[in-house]
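> Quick one: sequence and predicted model below, then my questions.
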Amino acid sequence: MPASPIRHLVLVLGDQLDHDSTAFDGFDPAEDRVWMAEVPEESTHVWSAKPRTAIFLSAMRHFAAELRERGLPLRYTQLQDADNTGTLAGELQRAITDLQPQSLILTAPGDWRVLQDLRAVAAQADLPLDLRDDRHFFSTVRDFAAHAKGRKQLRLEYWYRELRQKHGVLMDGKQPAGGQWNFDADNRESFGKAGPQNVPPPFRVPPDVITQEVIELVNTRFDDHPGSLQSFAWPVTRAETLRALDHFINHRLPLFGQFEDAMWAGEVWLWHSQLSAALNLKLLNPREVVAAAEAAYRNGHAPLAAVEGFIRQILGWREYVRGIYWTQMPGYLERNALEAQAPLPAWYWTGETEMACLREAITQTLAHGYAHHIQRLMVTGLYALLLGVRPQAVHEWYLSVYVDAVEWVELPNTLGMSQYGDGGLLGSKPYVATGKYIQRMSNHCSGCRYDPAQSTGPKACPFTTLYWDFLMRHEAMLRQNPRMAMQMKNLDRLAPEAREAIAEQARAHRAALT
């Protein structure tokens, strides 16, 4: 029994590392206590890669140290503790037994599974659970549900405009800055034959003592998990992430939009922010990120096209996918509109493939826990979609390997945007392309044994073969989608013998994977 009664046990999860969290509203150190727990379950319910596990554990331990410095009483379970039950539910049950709190307080989690587990523990203990809004977002799930009510189709653009107007972001009076809402036409260039020039060095943080201990623990406890920690240098404290934000605004934002979709062999970071992990751990608030980006436009440091494109990812897309997740779960997880059933190729866990673009994206991912959005959507995701991989297997891989992967944001991006598993709820069409897209946006094809212009024969690019095969396999459904009209017209130009040759090439490619 505790020395004095515990009024509230405040639950803080590994992706809620915010000192201003709603869970701390009204906190009294004399009566309340904070609960945090590292458990193997969070690295094993999917086969979590080492960089992802390490960033969570290191950030949690640094946050716990800050709580102690502030004088907040804390019950903290470490992964290696002998009496660790192995699950969040088990650790919470143990804490309730030991501390006998009168109630539990929790800021809404980002994971449906975790919320259900903690709710079940509270119910079993007959304790009230005060579930509070997460003010790390510009909107609530209730806001999104109200926006979605009665609409035949959900589209990011309308939600994004609504939030910009509501919060006065990139607005000149009642009009969008620059007279238009979207500047995609001014962004998304390739590097050309010369490749990227004068790429700024990435913001990296040498591991301190706490992070070094975590690296050793992860390498020992999860030695059979994928990924490497040799180059681990992610920011894991609020102070470090604020420096990372400043570094992005000063050195990367001006060219972010122009090259946001471009890829180049050996260039991991380019002009991307690398802030998504900090945002999803709640070390950075999206409001301060958006405000810093807008200020860069207002003071002439960065062009409007770059700033708008970046802000749309945070104020628009991040809020949108959260709304989709929480209004559609738990059924969303099981959606498979294309009835895809193929297994994920084993080399997604090693990068050992002759396809240069996939080898580059996967080996980079395993080394750093990071790949930018086009590598995810139009390389690793595109191949899985064209191959016909079961979307739940793709989801589990993405959730496993990326340091910024929390299910509320990863699942809609993967199952919906990347794999079209929700049949068009999130995005209006399948994002499919031949290998020519990758050739246009990167230099990967110049060093690859495959030719993106060929769909059949020994040098045929699997992306190109599988693209046409995908259109043929789903032809009836795709013809109902007006945004696929141009691609279906191109399919109509294929002679019957060409169609059969492509289908046979696709069958041979699939057979070689087994």
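Noted; the coordinates are in hand.
> C-alpha only now, for contacts and for neighbours.
Noted.
> OK, contacts around residue 467?
By CA atoms under 8 Å, 6 or more residues apart in numbering, the contact list for residue 467 reads 386, 432-434.
> Give me the residues contacting stretch 171-181.
Identification of contacts with stretch 171-181 by CA under 8 Å, 6+ apart yields 161, 164-165, 170, 304.
> what about versus this one:
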Amino acid sequence: MSDTNAMTRVRRLSIVLGDQLNEDNPALRQLDPSLDLIWLCEASEEATKVPSHKARIVLFLSAMRHFAERLRARGLPVRYLALDQHPYSSLAAALSADLQRLKPQSARITHPGEHRLLIALRDACATQHVPVEVLDDDHFLCSTADFERWARGRKTIRQEHFYRWMRKREQVLMSGAAPIGGAWNFDKSNRSSFGKQGPGRLPEPVGFPPDETTQAVIDLVSERFPEAPGDLSRFDWPVTSEQAATALEDFLANRLPAFGAYQDAMWTEQPFLYHARLSAALNLKLLDPRALIDAAVAAHTERRAPLESVEGFVRQVLGWREYVRGLYWREMPGYLERNALRAQQPLPAFYWDGETDAACLRAAIGQVIEYGYGHHIQRLMVTGLFALLLGVQPRAVHQWYLAMFVDAVEWVEAPNTLGMSQFADGGLLASKPYVASGAYIQRMSNYCRHCRFDPKQSTGDRACPFTTLFWDFLAAHRDRFAQHPRTALMWRNLERLDQAELAAIRAQAGALRESLLA
């Protein structure tokens, strides 16, 4: 993709990042095509700072290239540095070189989604003595300033309180000051499993076979990053706003009605079930969160989807998504170093290849390798849970999620991993650690039917690693959580084990950790 719009004089350089692909991007407003230039760059460092999944790399690059062409079609001047057409490994280095060459009077950028990039790009502009304006990202419904005002002075900040505040402020699923349906959430109605009969025939989500642009990116990534994890044979993610809108309509019509009841369920060889598969498009800003919320609420109003499903979906977009972004920017840059439980175990090698005897981990990780995707319970209560129980160093877990999931951008991934999944922030995001034995996975999936381990056993050859590590976790962290109001009941169960049984469990847990180091 050559630079067909180079300019000899630039008033203002508008920098657009790979997760800022909305045409109403604040950095693209008030452009004068005769004086201003839009700048996009593919940089190998963004694919290699963690060993990114091939599908994640393809998604970002293809979406960026499609977006650049869309801007050009509008007659806007675009300087696009394709991966194989410039020598710079980092965005900051490429920007610095272009600032020196183009000598713009100023630069502007919408607030990045990663603290590292914000600092690096600001520094590049400062080094070249180009003033840069960082604009608020109004793609989100709650600005970082509004989040800070909401959080300031609270003894604790909780997503549930924030969610209710946002519901009231935005008047979403509200009847005056009261929530529609008389409850703020319907979690108790949204925890069904499929039972022994399984999910039956499922509506397949719409896919988007690679066009010429995407195929060129696939070929480039396969050649440039042959050792990167993941598979590209299944790549069919939306890479344009039109495709994303089609994916949204498909979800609303075919999967939203059952989404609520089965959002926590898992099933072998069924990667998507009733989930939306929209998070990647949303995080690249090919979709606006307001459009998702409005469409879901309309589905309920028009009796096309039950309130339980609609509220569960709205909570993910209006509640969790906005909350974790606010928390990320409030707590950075130190948030990535949090390790409240002092976990130091290395991430097991099977997280990169899926080669493990545990059927649930094999299925969940294998699916991530194949698609770059796993839904929130697979992330929290399978791959995340095992890392938490094993005691994996939280930053290593964070880097794996950031690398392997197509929808991963640090502002959303880091709090969900370090806070929700690993309790590394000590309860800032989640008030308690989300821990369970193998019995939870057995209840919510069919994984255990295909496994050599027995979730009821905590010692011996057939002991489920989750169950063994669960009891070991309770014993290791007894002092911290035994009196916690939300975890005391779980820790009281630990008292039912006699000392000999607990000693055997802890010995088996230690042996398991040692074996994973080999």
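Alright, I've got the coordinates. Every value quoted in this text rests on a predicted model; they were computed, and no experiment measured them.
> Let me know the closest of the contacts of residue 467 of structure 1 to residue 228 of structure 1.
Nearest to residue 228 of structure 1 out of the contacts of residue 467 of structure 1 is residue 386 (CA to CA; 28.5 Å).
> what residue of structure 2 matches up with that closest one?
When structure 2 is aligned by TM-score structural alignment, residue 386 of structure 1 is paired with residue 389.
> got it, and residue 115 of structure 1?
Checking TM-score structural alignment: residue 115 of structure 1 goes with residue 118.
> can you check residue 336 of structure 1 too?
Per TM-score structural alignment, residue 336 of structure 1 is aligned with residue 339.
> Equivalent analysis for residue 63 of structure 1, please.
By TM-score structural alignment, residue 63 of structure 1 lines up with residue 67.
> same thing with residue 447 of structure 1?
Using TM-score structural alignment, residue 447 of structure 1 lines up with residue 450 in structure 2.
> Surely that match is in contact with residue 359?
Yes - look at residue 450 of structure 2 against residue 359 with CA atoms under 8 Å: they come within range, at 6.2 Å.
> higher neighbour count, these two?
Using other CA atoms under 10 Å, the more surrounded residue of residue 450 of structure 2 and residue 359 is residue 359, with 20 against 12.
> For the residue opposite that one in structure 1 once aligned, which non-adjacent residue is spatially closest?
Using TM-score structural alignment, the partner of residue 359 of structure 2 in structure 1 is residue 356. Excluding its sequence neighbours, the residue lying closest to residue 356 of structure 1 (CA to CA, 6 or more residues apart in numbering) is residue 448, at 5.3 Å.
> what's the spacing between that neighbour and residue 460 of structure 1?
11 Å (CA to CA, to the nearest Å).
> Start from the N-terminal end of the stretch 251-400 of structure 2 and give the helices.
For the stretch 251-400 of structure 2, the helices defined by DSSP state H, counting those that start in this stretch occupy 256-262, 279-283, 289-301, 307-314, 322-331, 350-353, 359-371, 376-378, 384-390, 394-404.
> Could you identify which of those is most buried?
When you average the neighbours per residue for each of the helices of the stretch 251-400 of structure 2 (mean count of other CA atoms under 10 Å), helix 384-390 leads with a mean of 26.
> Could you give the number of residues near the residue nearest to residue 356 of structure 1?
Counted with other CA under 10 Å, residue 448 of structure 1 comes out at 15.
> repeat for residue 200 of structure 2
Per other CA under 10 Å, the neighbour tally for residue 200 of structure 2 reads 7.
> So what does it match up with in structure 1?
Under TM-score structural alignment, residue 200 of structure 2 pairs with residue 197 in structure 1.
> Do a quick rundown of the helices in the stretch 51-200 of structure 1.
Going by DSSP H, counting those that start in this stretch, the stretch 51-200 of structure 1 shows helices at 88-99, 112-124, 141-148, 156-167.
> Give me the range in structure 2 that the last one lines up against.
Helix 156-167 of structure 1 lines up with residues 159-170 of structure 2 when matched by TM-score structural alignment.
> Quick check: closest non-adjacent residue to residue 310 of structure 1.
residue 257 (7.2 Å).
> residue contacts, the match of residue 359 of structure 2?
Per CA under 8 Å, 6+ apart, neighbours of residue 356 of structure 1: 444-445, 447-448.
> who are the neighbours in contact with residue 471 of structure 2?
By CA under 8 Å, 6+ apart, the neighbours of residue 471 of structure 2 are 437, 494, 502, 505-506.
> Next: residue 257 of structure 2.
Counting by CA under 8 Å, 6+ apart, residue 257 of structure 2 makes contact with 304-306, 309-310.
> For residue 305 of structure 2, see how far away it is.
From residue 257 of structure 2 to residue 305 of structure 2 the distance is 4 Å (CA to CA).
> do the same with residue 155 of structure 2
Separation of residue 155 of structure 2 from residue 305 of structure 2 (CA to CA) stands at 37 Å.
> Just want to know which of those two has more residues nearby.
residue 305 (23 against 7).
> Tell me the counterpart of the more buried one in structure 1.
Using TM-score structural alignment, residue 305 of structure 2 pairs with residue 302 in structure 1.
> Could you tell me how far stretch 19-37 of structure 1 lies from the centre of the chain?
Chain-centre distance of stretch 19-37 of structure 1: 28 Å, with CA atoms, centre = their mean, to the nearest Å.
> Over to stretch 328-343 of structure 2?
That offset, for stretch 328-343 of structure 2, works out to 17 Å (CA atoms, centre = their mean).
> swap in stretch 492-504 of structure 2?
Worked out by CA atoms, centre = their mean, stretch 492-504 of structure 2 lies 37 Å from the chain centre.
> How about stretch 197-216 of structure 2?
20 Å.
> Now do the strands in the stretch 51-200 of structure 2.
78-81, 106-110, 132-135, 174-175, 178-179 (DSSP state E, counting those that start in this stretch).
> Turn those strands into TSV, including distance to residue 235 of structure 2 and mean neighbour count.
Compiled in TSV, those are given as follows (distance: least, CA to CA, whole Å; neighbours: other CA atoms under 10 Å):
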stretch	distance to residue 235 of structure 2	mean neighbour count
strand 78-81	24	22
strand 106-110	29	22
strand 132-135	33	16
strand 174-175	39	14
strand 178-179	40	16
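> between the ones you listed, which gets nearest to residue 195 of structure 2?
Of those, nearest to residue 195 of structure 2 by CA to CA is strand 178-179, at 31.5 Å.
> Average offset of the closest one relative to structure 1?
When structure 1 is overlaid, strand 178-179 of structure 2 sits 1.0 Å from its aligned residues on average, using mean CA distance after the TM-score superposition for structure 1.
> continuing past that strand, what's the next helix or strand?
Downstream of strand 178-179 of structure 2, the next assigned helix or strand under DSSP states H and E is helix 212-224.
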